[in-house]
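Undergrad: Sequence and predicted structure are below.
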Amino acid sequence: MRKLLFTFVVIFASQVSFAQDFKTDTKKYMDMSGQLAIFEKLTSQLEENIPSDKRADFRKDLNASLNVLKDKMADLYMSEFTHQDVKDLIQFYETPLGKKLSTKSTILMEKGEKVGQEWAMGLQGIMMKYMQ
């Protein structure tokens, strides 16, 4: 009975360790890919709306919220990619091209947002044409 219990404990501990490694790698990928930088940029814009005397407390609450978001995003990636996929993505982001893509992520987001807004404005005209 003790051997069975010991075996179960060892298997369970290794599974927990594997899941932690997977999640750690997934968060590393998210950081390397520039996704976390986008969240940081968006949240810094939010902070500008908070009175200066309350910003420190706001930042604490915001950071706690971001940690929850990072965990949920990591879980999302873990449901769609294998651990090996994530390791391969990390390997890509360690290359010069991967690093360049990462540094361009916030710029691409900003420019993409503008392109999307322009597209939406044009779409309104098309919709009005067919709604009359």
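TA: Good, I have the coordinates.
Undergrad: hey, let's count contacts and neighbours off CA atoms from now on
TA: Noted.
Undergrad: Which residue ranges of the chain form helices?
TA: With DSSP state H as the criterion, the chain has helices at 2-32, 35-47, 55-80, 83-93, 96-131.
Undergrad: just how off-centre is the shortest one within its chain?
TA: For helix 83-93, the distance between its averaged C-alpha position and the chain's averaged C-alpha position is 15 Å (Cα atoms, centre = their mean, to the nearest Å).
Undergrad: That helix to helix 55-80, inter-axis angle?
TA: Relative orientation of helix 83-93 and helix 55-80, computed by axes from the mean of the first three to the mean of the last three Cα atoms, to 10 degrees: 120 degrees.
Undergrad: Show me the contact partners of helix 83-93.
TA: 22, 25, 26, 28, 29, 32, 33, 98, 99, 101, 102 (Cα atoms under 8 Å, 6 or more residues apart in numbering).
Undergrad: Restricted to buried residues, select these in PyMOL.
TA: Selection of buried members from these for PyMOL, criterion 16 or more other Cα atoms under 10 Å:
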select buried, resi 22+25+26+28+29+32+33+98+101+102
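Undergrad: another one to put next to it:
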Amino acid sequence: MKKIIFILCFVLGTSAFAQQTENDAFQKKAVELIKLTSGQQFEILSEPIVNQIPESNREAFKEELDKSLQGLYVKLAKIYREEFTEEELDKILAFYDTPVGEKMVETTPKVMQKAMTVGQQWGMELQGIMQKYMQ
């Protein structure tokens, strides 16, 4: 009887460990994708925040900011894991490992900055249109 209980515990423990390892791999892939697609944008968006911190405290702030970003990546990874299968993440990551995928990662921050400028200009135009109809 003790042998059966031991074997059952061993099998269940091994199964739980295997599932945890699979989940860890899935989690790592989701975080990797987030870093590839959004990491540079987070850096660009955080730059004005960092510049508001006094020079003497900037390095310490950057360290805490980086730790905070790691926590954000973990939270965002949960969303990615809900929306994509691990196999889909593998295919998406494979795309980003191609020359055009690498170019997309490299170019996206520049595109986003230009798009923000265009969006701001459009917002000003929209205000003029809105004012016509608010009278």
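TA: That came in fine, so what should we check first? Computed from a predicted model, the values in this text were never measured in an experiment.
Undergrad: tell me the most buried of the helices of the first structure?
TA: Ranked by mean neighbour count, the helices of the first structure are led by helix 83-93 with a mean of 17 (mean count of other Cα atoms under 10 Å).
Undergrad: Give me the aligned partner of residue 7 of the second structure over in the first structure.
TA: By TM-score structural alignment, residue 7 of the second structure lines up with residue 3 in the first structure.
Undergrad: how close does that match get to residue 10 of the first structure?
TA: 10 Å (Cα to Cα, to the nearest Å).
Undergrad: now do residue 40 of the first structure
TA: 39 Å.
Undergrad: Grab the nearest non-local neighbour of the residue nearest the centre of the second structure.
TA: The second structure has residue 34 as the residue nearest its centroid, 2.8 Å off, counting by Cα atoms, centre = their mean. Among residues not flanking residue 34 of the second structure along the chain, residue 73 sits closest, at 6.7 Å (Cα to Cα, 6 or more residues apart in numbering).
Undergrad: which residue in the first structure lines up with the one you found?
TA: Match for residue 73 of the second structure (TM-score structural alignment): residue 70.
Undergrad: pretty sure that match is in contact with residue 26, am I right?
TA: No - under the criterion of Cα atoms under 8 Å, residue 70 of the first structure is not in contact with residue 26, lying 9.7 Å apart.
Undergrad: Next, the mean deviation of stretch 56-63 of the first structure compared to the second structure.
TA: Compared with the second structure after the fit, stretch 56-63 of the first structure shows a mean deviation of 1.4 Å (mean Cα distance after the TM-score superposition for the first structure).
Undergrad: Could you do stretch 120-130 of the first structure as well?
TA: Stretch 120-130 of the first structure sits 1.7 Å off on average (mean Cα distance after the TM-score superposition for the first structure).
Undergrad: start and end residues in the second structure for that stretch, please.
TA: Across the second structure, the stretch matching stretch 120-130 of the first structure (TM-score structural alignment) is residues 123-133.
Undergrad: That'll do, ta.
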